[in-house]
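Chemist: after the sequence you'll find the predicted model.
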Amino acid sequence: MPTNTLLLTHDVASPLMPTNQEFTTWARDDYTRHNDTLFKIQLAWDAPENEPFKSKSGYFKLIHVPTKVALWTHPKTLPDWAFKQQEINGNKNPSERSAIWYVEDIIADQYNDEPADRDEDQRPVKVPKSMNFFKKYIELQLLMFQHNAGLTASHPYASGPLNWPFMISGISFWTDNDTQKQIYLVGNIIGWWTCVVGLSVFVGIIAADLLARRRAMDPIPDSVRNRLWNNTGFFLIVWGVHYAPFFLMNRQLFIHHYLPSHLASALIAGSVLNFILSDTINYPISYATSKTRLRLATVLGYGLVLFMMFIYIAPLTYVHQD
């Protein structure tokens, strides 16, 4: 936003950092502080001699001529009297990488004249490189892999794969310290731990069945066993395929990376519940019995408890306005 004033810095401490110089603006027609409004642009890289400077892709440092400080900023905002705007000040160490800027917009000068000497029309049009589908696909996968491999910085809400099935911690999406408000991603505790129990019970059933069959015992009917191995076993493979690779990654990891595996574990829990509540498989039609009503009541009761827990913790993630 044009202010119709000149940028100025002087040997006065900035509001938030006493070691840095204050930056402000000065009236354009007042020449009493002319020297304090003199800056030079220093390119932040060794550009070829005839290469033009480009907005958004060209980086520079703005150096104050009299004091040699560089235009610099930091994340901390100014107090209420400055409407909590981001502060800029003069850094006495121009070599810092955080003192590098780029041009976002080109606007008219003080005489409302558009910038001259633009040569966009004379530039050769770049023709996109022709690539077939498979080359594009491979390039995309490699770029995604490289980008993910570079996300190695620490994060306060990062968590390891061992913690995910137990929902030990969630992710904070937004926090307002003044009003003590927060939007927090957290799973349904009952549903999450039901999936853990379902996984454990399924592994226990499979282990017990294998041990019993080695001793010439057949505790599970063949039709029930086949469905348990084929359906629930497939869900277990899906869970492992989406979960195990994260143990090999050295990047930032969050609880939302477990969501595909969590869905598979929910299917496992449902299959285990069906196995526990079913004696056998009746073909082609299963008729309702007294046990059918018990199974229905069990499922409805569990669903009600699950829904009540969702209602209880929903404001954390979905928020509501009074």
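Modeler: Happy to help now that I have it.
Chemist: only C-alpha atoms from now on, for both contacts and neighbour counts.
Modeler: Fine.
Chemist: any buried residues in the helix or strand harbouring Phe234, and which?
Modeler: Here Phe234, judged by DSSP states H and E, is contained in helix 233-243. Of all the residues in helix 233-243, those buried under the rule 16 or more other CA atoms under 10 Å are 233, 235-236, 238-239, 242-243.
Chemist: do the same with stretch 150-167
Modeler: Buried-residue list, stretch 150-167, by 16+ other CA under 10 Å: 159, 161, 164-165.
Chemist: same check on stretch 311-322?
Modeler: Of the residues in stretch 311-322, those buried by neighbour count under the rule 16+ other CA under 10 Å are 313-314, 317.
Chemist: try stretch 193-202
Modeler: By neighbour count on 16+ other CA under 10 Å, the buried set for stretch 193-202 is 193-199, 201-202.
Chemist: against that first model, consider the following:
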Amino acid sequence: MIKRRNVYTQLHPSEDRDWNQELQDIPLSRREEKSADIQYYDEKSASQDEVFLSDPDEVLDSKKDDDKAGIELGKLKHKKIENNNYLIIKWSVIVITILAAFTRYWAIGRANKPIWDEVHFGKFGSHYLKGSFYHDVHPPLGKMLVGVGGKIAGYDGRFAFEGADYPEGMKYWIMRAWLATFGVIIIPLAYWTSLELGLSHYSSFLVSWFLIFDNGFTVISRFILLDTTLLLFTATSLHCLVMFHNQRNKPFSAQWWLWLILTGASIGAVSSTKWVGLFSVTLIGIYTIRDLWAKTGDIKMKYSTYFGHWLARIFGLIIVPASLYVLMFYVHFSILNRTGPDDGTLSSLFQYHLAGSGLQENPLKLAMGANITIRGNFLDSGLLHSHEHQYPEYSLEQQITNYKFHDDNNLFTVLPWDGAYDPEQPVQFISSEIIVRLRHNATGKFMRVWTDWDTPVSGARGYHVSAGGSDNHTESKDLWRFDIYDDLNLSPAPEHVHSLTTRFQLRHIDTGCLLASSDRRLPDWGFDQFEVWCEKNIKSNALETLWNIEYNRHEKLEPAPDRGFKRAFWRDLFRINHAMWSDNNNLRPDEDRNDPLTSKPFHWPFMLHTIRMCGWGDNEIKFLMIGNPLIWWGSTAALVIHTAMLVYYQVRMRRGVREWVKKDWEKFEFFGHSLLLGWVFHFLPFYIMGRVLYFHHYFPALYFAVINMGFVIDFALAKLNKSNQKQLVFLIMLAVLLLFWYFSPLTYGYSKPSIDLKGRKWVSGWRVYGDE
């Protein structure tokens, strides 16, 4: 017999094992809790905290002396225990769901104006109801679900979500309640996940209790935001991973396939809501790599079976989520089929298919005297643009930039190089041999190149481009030529420039340089717009030097007949994701401005920061994004404790101390992978992000931390008898509830002067009152 300490082990509630195996799995400290009849140890040689166990086969051999009647009686009693456990779980789910619904739904319509990011996501939901195209840094699933909530509420999509009160008759509270429902679902799902991880009922119930009565989880669930959707799919990703892991001994069974595919669907859904969902993809990817690597050491496994495991995971964890992600954009493009505020994000051909864009009215060819807009062809490009603002140095003339949004300052007129345009003359179509000037419509200035200076941002690679001169005087620096490069619709390219499809290079006549633009942005004096320069490499064929005519109007030319352009879905998908990536990277903090809404990642686990979600006037209803201190600080402490435990037992195993049976150690390791690594992958990446960060970015990581806290509590409860377990659980629940109540005025909206809540400012970064 080998002396072993009574370390954590838990009967899995959903596994179907024989009676003897279950007896072996139940830790000594819980046998009395489960049933006095399920105790199989020698009281003379073991105590509540210490037990002598041999290997599993020895244990089974030691039980062969039991008489048949005793075993049958044990089975009957165990069946009764199973029924009792089912009733406990059933009623627990009912109770926590009711509590979750109450905390999420109560007074949800109290603030009758957009709160915090409702001004963004409510507006995005409106676009789906109107069918007007828009662009945002996040994938579309979460915002489409906002649109679904609007549809349920009977909302027509016309409210601007720009600070005014919600109009009378708009059932905004239904839209909030729809998204709050996702927050309700998270609670029983977390309870189920905890049970499947192997936590006791007490600890699993505590996990759900923590999530119900965390002020932060509650307040973020009560408004028209993406965060509740993100948290729900983060929770389903973890849950499906746990369920799939629990089927590891039944490969290729129906349940195994079900949870594999649902895991893939969950990571597809969470990635289709926000890109931070890729952290869940990373967690499950690391688990899969470790799992497949472990299988390489199974000499009993056939090569065909091992290859089948690879194929199954490629299908379930790559093809399924990728297909779901692509499908969300297909639906996104299909719904948003009308022109909107952000058409300029995508290509000219994409906009051609948007009803109301006006591009269907373009003449086929570009002609002298036409009013046009010119779109760049690099991935994140916008339209050639100018405005009255001048360069602060170099030419001191009007700026030429690249701007991503439709604007009157994007319009230019094509004029002959040697004089004024005469509308009485026959129409002259533009080919590569025609020399022209480009006059900016709003200011009357001409686009020109200066060889005296290099471009402000890109430096020596290009010449400085500006807008200057006048109609009365033609200068050589104003002259350009449309060099046709290719055509997206015709091969070979046509002789004349066609609207939308012909790609060309604007070559400067004097220098031979090529007009170019990229995603390099001008400083503040250039309003953060893209730089335009004239590329010195006259043989360049880079995308930066390619342009096309987007808008084209000429008084003598009729609209071209329908040219039968097909939607290039994959090209549009690539472009919009590149635009999302670029815009995300440009959400950088202003180092010269102290923004009280932003925070640093190290603030989050210790809750050193909060967010005011609205105005803070004495007569306003005020909401503060603040967590329950016991939960936030306790979960951070539990992360440290779990890490210390993992190191401690690893060291003892290396020193030859045998404390675990293999099955229990594998379970302990899986806790570390799913919870500790889950927290790491959802938290540490923010340290290397250059974008602006906010307090609410920690919530997905907090979800893992809370379940991990349940694990640490479960480990501690295993050392206590049943009476002490109940007392400790009750005290924890009471403390959490009291703190939730104490901070609840800031969760449900406080309409009196904030100074009244001065006592709730426990940390200097908690913006409870005052003007700080």
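Modeler: Ah, there it is. Source: prediction; values computed, not measured.
Chemist: can you redo the buried residues of stretch 311-322 of structure 1 as JSON lines with secondary structure and distance to Leu43 of structure 1?
Modeler: As requested, these are exported to JSON lines (DSSP: H, G, I helix; E, B strand; the rest coil; distance: CA to CA, whole Å):
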{"residue": "Ile313", "secondary structure": "helix", "distance to Leu43 of structure 1": "52"}
{"residue": "Ala314", "secondary structure": "helix", "distance to Leu43 of structure 1": "51"}
{"residue": "Thr317", "secondary structure": "helix", "distance to Leu43 of structure 1": "45"}
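Chemist: what segments of the stretch 1-150 of structure 1 are helices?
Modeler: With DSSP state H, counting those that start in this stretch applied, the stretch 1-150 of structure 1 shows helices at 133-149, listed in chain order.
Chemist: Gly170 of structure 1 matches what in structure 2?
Modeler: Using TM-score structural alignment as the criterion, the counterpart of Gly170 of structure 1 in structure 2 is Thr610.
Chemist: how close does its match get to Asn586 of structure 2?
Modeler: Thr610 of structure 2 sits at a distance of 24 Å from Asn586 of structure 2 (criterion: CA to CA, to the nearest Å).
Chemist: before we move on, what about Leu327 of structure 2?
Modeler: Counting by CA to CA - Leu327 of structure 2 and Asn586 of structure 2 are separated by 27 Å.
Chemist: so Ala460 of structure 2: helix, strand or coil?
Modeler: At Ala460 of structure 2 the chain is in strand, as set by DSSP: H, G, I helix; E, B strand; the rest coil.
Chemist: for it, which non-adjacent residue is spatially closest?
Modeler: The shortest distance from Ala460 of structure 2 to any residue that is not its chain neighbour, by CA to CA, 6 or more residues apart in numbering, is 5.4 Å, and that residue is Asp454.
Chemist: name the SS class of the one you found, please.
Modeler: In three-state terms, and counting by three-state DSSP, Asp454 of structure 2 is strand.
Chemist: wouldn't His242 of structure 1 be in contact with Ser261 here?
Modeler: Yes - judged on CA atoms under 8 Å, His242 of structure 1 makes contact with Ser261 at a distance of 5.5 Å.
Chemist: now the strands for the stretch 251-400 of structure 2?
Modeler: Per DSSP state E, counting those that start in this stretch, the stretch 251-400 of structure 2 has strands spanning 371-376, 383-390, 398-403. These are given in chain order.
Chemist: among these, which is nearest Gly122 of structure 2?
Modeler: Using CA to CA as the measure, strand 398-403 is the one of these that comes nearest Gly122 of structure 2, at 25.9 Å.
Chemist: start and end residues in structure 1 for that closest one, please.
Modeler: Taking TM-score structural alignment, strand 398-403 of structure 2 hits no residues over in structure 1.
Chemist: that strand packs against which elements?
Modeler: In terms of contact count using 3 or more CA pairs under 8 Å, 6 or more residues apart in numbering; DSSP states H and E, strand 398-403 of structure 2 is assigned the packing partners strand 383-390, strand 459-468, strand 530-535.
Chemist: just send the ones you listed back as TSV, with distance to Ala560 of structure 2 too.
Modeler: Supplementary listing: those in TSV, determined by distance: least, CA to CA, whole Å:
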stretch	distance to Ala560 of structure 2
strand 383-390	22
strand 459-468	31
strand 530-535	31
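Chemist: so which of the buried residues of stretch 311-322 of structure 1 comes closest to Val125 of structure 1?
Modeler: Nearest to Val125 of structure 1 among these: Thr317, at 47.8 Å, using CA to CA.
Chemist: wait, isn't Trp616 of structure 2 in contact with Leu746?
Modeler: No - judged on CA under 8 Å, Trp616 of structure 2 makes no contact with Leu746 at a distance of 11.2 Å.
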